[in-house]
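**Student:** got a structure for you, letters missing:
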């Protein structure tokens, strides 16, 4: 703080044309600067409100505060949201995978586009954030799914600002954007057959084996990427799941206790796993490495200081391969992305293979408990709610069967 003369004037207030619902004001101190000959004035203050009347009320409150304390607090320069977003992003280039880093750059552009280049972090309020999202929804500028991502990234960035004591509270903490309920769609049996046929005619690689595991077991992608050879029991033909490989490149426990399970494997997948084990063993030997129980089944080779090491395949590497493979099977396409100048993939995704397993198992008469165990759902209700249409079809079939049974008995009795 620095001692300055008390304020005698009412001050000057104006609307900031660059930021919505923003007013700025300052006070004249009534004395001239001996060096410049101009009247001294207070620092410029910023207030977030909708009308000038509210801004003037804030001015009077500030004036009373200054006159009662006898001092003027020189406020620090406000932090621009857009600049802080980009600084936050640039500091994470070594933390994120290339695809995630690129995606975060899009989020920063969207935040800057929504709130403007001159919006300050200190000026953000929950109401302003919600109003901005509402306007984006009304104009169709961003899809609901995009607003979910933008809000999550904004909350993360503002949490960082709280940690650095730029602001006291995160204004985004109480703002919730409803995630759109996407319809869970399974592939058709024809699409699955196309996928498997193409997999039989390409070179057996880690990515191809990973896709086969998803097709035949329905496990989650992170669970598949976390598999190691000690999890494969060729004698009993089972795969044990007790870990998952996450997007931050760490091995962690599965989603729930029920997700730790053993999945039976059919002859087709068992044969492919055995073939891949031999291929991988030969590949590692050529690099001076050995295959052990802790060697990832879905593996990749990393080179550190000129020394090759075997590691779990990263999520984005598998995704890139899967998209290219789906396009080669005519199950996906790449379209120009006008907003980024790159290409946009539209087609099947790995998680749909999980829905295939459950859909076809339930459709072929498997009981819900068995499907729950294979998928690793914590509660059978999750299985029931996720695949409601199939359960309803089963219920309709059961009611019709019971009705036919009664009618058949009545017809026999009448004869």
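**Tutor:** Yep, it's here. For clarity, every value in this text was computed on a predicted model and none was experimentally measured. Numbers count the residues shown, from 1 in each chain.
**Student:** Going by C-alpha atoms from here, please, whenever you check contacts or count neighbours.
**Tutor:** OK.
**Student:** for this structure, what spans make up the helices?
**Tutor:** If DSSP state H is used as the criterion, the helices of the chain fall at 52-69, 81-90, 98-115, 126-139, 144-163, 189-200, 206-217, 221-225, 267-286, 315-328, 350-363, 368-375, 380-386, 388-414.
**Student:** got CSV for these, with distance to residue 28 and mean neighbour count too?
**Tutor:** As requested, the helices of the chain are exported to CSV (distance: least, CA to CA, whole Å; neighbours: other CA atoms under 10 Å):
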stretch, distance to residue 28, mean neighbour count
helix 52-69, 11, 15
helix 81-90, 29, 18
helix 98-115, 31, 16
helix 126-139, 30, 15
helix 144-163, 32, 18
helix 189-200, 74, 14
helix 206-217, 70, 22
helix 221-225, 63, 23
helix 267-286, 77, 15
helix 315-328, 58, 16
helix 350-363, 64, 20
helix 368-375, 70, 18
helix 380-386, 65, 15
helix 388-414, 69, 12
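**Student:** before we go on, here's another structure to hold up against the first:
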């Protein structure tokens, strides 16, 4: 079947799909540019600066806070904050930032968010007002805050699961290592923001592969293949998965290069707490991004199976293309909805596999061991792929063209 898979790959790798890929990347670029083209920073007590060059300045200022988050380091960070030019604006003493049209970004803001987590209980706060007592009890208070967060979670954990999660939280290596990692955080956000567009690209590229109204799809000669109809379907699936894998690598490469050029990828070794807070795993920032990207790859393989099944079911390329595109757009619209049913739906939909993989609301607890959502995404992917292939078997065995019945 390798020869058939190779032939099916040639059907997919066409000039049209390359042009659509370029259009997809341009759309992604258009969504990202408004965030990366300009940065508002405080230069001194009276003046502001804005532009691409200030991302370099932000990094220069941000790395001053790099280091293991020991008690002495927290006191140093507090002292740096009190001396910083941005302090008055963070605390709302001035209003000039409103005239800029963009919210000011501060070198220490994500560190401040994590430092304030035990006391703010999840409320975003970019000031650093920790008392000496709060610094002394930071890690103990953080465990209490994690427990409170779990109890507020939409996920109904059992008491035994809660104890397992708290045990896992106690195993996290301390002190945390903080490093300025703005580039990684933006790359994560834009992966969340544009991933559904990547899946729509796969729909555009693969919808014709198992239809009966396109030269990429089935023909009468195809349906009489020696290895059987379902074998042909699997060959098309393999070709689609190869294409999706290469396209996904190119997509991730684009994100990496873009964010390296504008924000830098400094801080890859920062604790995951400063990439996705609060987190309870011994991971670094780059490992966290890798796991979210891996979840996206699982979702891509699932999407290939869904696209080919829907296209085979309806026979028509345009029907499957329009239907799947509208569903992806609708699901993306509801992904951030506060409605409980929308949150539940998002938990199971492949396009949301890349979102909040380390959230305390999406943990998987198995026999006392706690895993991030990536493992759930893997199990869901296996289930979705298996189900789609099981359902495809009887449909494929009775597939016909132009009103005739297949043998």
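**Tutor:** Sure thing, it's come through. These numbers were taken from a predicted model, which means no experiment stands behind them.
**Student:** Drop the TM-score for these two in here.
**Tutor:** The TM-score (TM-score structural alignment, normalised by the length of the second structure) is 0.24; 176 aligned residues with a CA RMSD of 7.6 Å.
**Student:** quick one, helices of the stretch 1-150 of the second structure?
**Tutor:** Under the criterion DSSP state H, counting those that start in this stretch, helices of the stretch 1-150 of the second structure are mapped to 2-12, 15-36, 53-62, 71-83, 87-90, 109-120, 132-136, 138-152.
**Student:** Looking at those, which one is packed in the most?
**Tutor:** Mean neighbour counts were taken over the helices of the stretch 1-150 of the second structure using mean count of other CA atoms under 10 Å, and the top value, a mean of 21, falls to helix 109-120.
**Student:** list the helices and strands that helix packs on?
**Tutor:** Using 3 or more CA pairs under 8 Å, 6 or more residues apart in numbering; DSSP states H and E, the elements in contact with helix 109-120 of the second structure are helix 138-152.
**Student:** Check which helices and strands the helix or strand following the helix it packs on sits against.
**Tutor:** Elements were assigned by DSSP states H and E; along the chain past helix 138-152 of the second structure, the next helix or strand is helix 159-170. Taking 3+ CA pairs under 8 Å, 6+ apart as contact, the helices and strands that helix 159-170 of the second structure lies on are helix 138-152, strand 364-366, strand 369-371.
**Student:** In JSON lines: the ones you listed, plus distance to residue 167 of the second structure.
**Tutor:** Compiled in JSON lines, these are given as follows (distance: least, CA to CA, whole Å):
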{"stretch": "helix 138-152", "distance to residue 167 of the second structure": "10"}
{"stretch": "strand 364-366", "distance to residue 167 of the second structure": "12"}
{"stretch": "strand 369-371", "distance to residue 167 of the second structure": "9"}
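**Student:** closest to residue 392 of the second structure out of those?
**Tutor:** When those are compared for distance to residue 392 of the second structure using CA to CA, the nearest one is strand 364-366, at 29.9 Å.
**Student:** buried stuff in that closest one?
**Tutor:** Along strand 364-366 of the second structure, these residues count as buried under the neighbour rule (16 or more other CA atoms under 10 Å): 364-365.
**Student:** which residues are in contact with it?
**Tutor:** Counting contacts by CA atoms under 8 Å, 6 or more residues apart in numbering, the residues outside strand 364-366 of the second structure that touch it are 161, 164-165, 370-373, 375-376.
**Student:** Pull out the buried members of those.
**Tutor:** With neighbours counted using 16+ other CA under 10 Å, these contain these buried positions: 161, 164-165, 370-373, 376.
**Student:** with those residues in mind, which one is nearest to residue 25 of the second structure?
**Tutor:** Minimum distance to residue 25 of the second structure across these is 27.4 Å, recorded for residue 373 (CA to CA).
**Student:** where's the closest one relative to residue 288 of the second structure, distance?
**Tutor:** As judged by CA to CA, to the nearest Å, residue 373 of the second structure and residue 288 of the second structure stand 11 Å apart.
**Student:** Check residue 374 of the second structure too.
**Tutor:** Distance, residue 374 of the second structure to residue 288 of the second structure, by CA to CA: 10 Å.
**Student:** Kindly report the same for residue 59 of the second structure.
**Tutor:** Distance, residue 59 of the second structure to residue 288 of the second structure, using CA to CA: 21 Å.
**Student:** before we move on, what about residue 189 of the second structure?
**Tutor:** Distance from residue 189 of the second structure to residue 288 of the second structure, counting by CA to CA: 13 Å.
**Student:** Likewise for residue 190 of the second structure?
**Tutor:** 15 Å.
**Student:** do residue 246 of the second structure as well
**Tutor:** From residue 246 of the second structure over to residue 288 of the second structure the distance is 22 Å, taken as CA to CA.
**Student:** which element follows the strand or helix carrying residue 296 of the second structure toward the C-terminus?
**Tutor:** Residue 296 of the second structure belongs to helix 285-314 when elements are defined using DSSP H and E. The helix or strand immediately downstream of helix 285-314 of the second structure is helix 317-334, counting by DSSP H and E.
**Student:** buried ones in that next one?
**Tutor:** Neighbour count says helix 317-334 of the second structure has 317-318, 320-321, 324-325, 328, 331-332 buried, by 16+ other CA under 10 Å.
**Student:** Closest to residue 72 of the second structure out of the residues you listed?
**Tutor:** Compare each of the buried residues of helix 317-334 of the second structure with residue 72 of the second structure using CA to CA and the shortest gap goes to residue 332, at 43.9 Å.
**Student:** give me the number of residues near the spatially closest residue to the closest one that is not a sequence neighbour?
**Tutor:** Of all residues not flanking residue 332 of the second structure in the chain, residue 196 sits nearest, at 7.0 Å (CA to CA, 6 or more residues apart in numbering). Other residues within reach of residue 196 of the second structure, judged by other CA atoms under 10 Å, total 19.
**Student:** Residue 196 of the second structure contacts residue 330, correct?
**Tutor:** No - the pair residue 196 of the second structure and residue 330 fails to qualify as a contact (CA atoms under 8 Å) at a distance of 10.4 Å.
**Student:** Comparing residue 190 and residue 288 of the second structure, which residue is more hemmed in?
**Tutor:** Regarding residue 190 of the second structure and residue 288, a neighbour count based on other CA under 10 Å identifies residue 288 as having more, with 25 against 18.
**Student:** Roughly how far does that one sit from residue 247 of the second structure?
**Tutor:** For residue 288 of the second structure, the distance to residue 247 of the second structure equals 21 Å [CA to CA].
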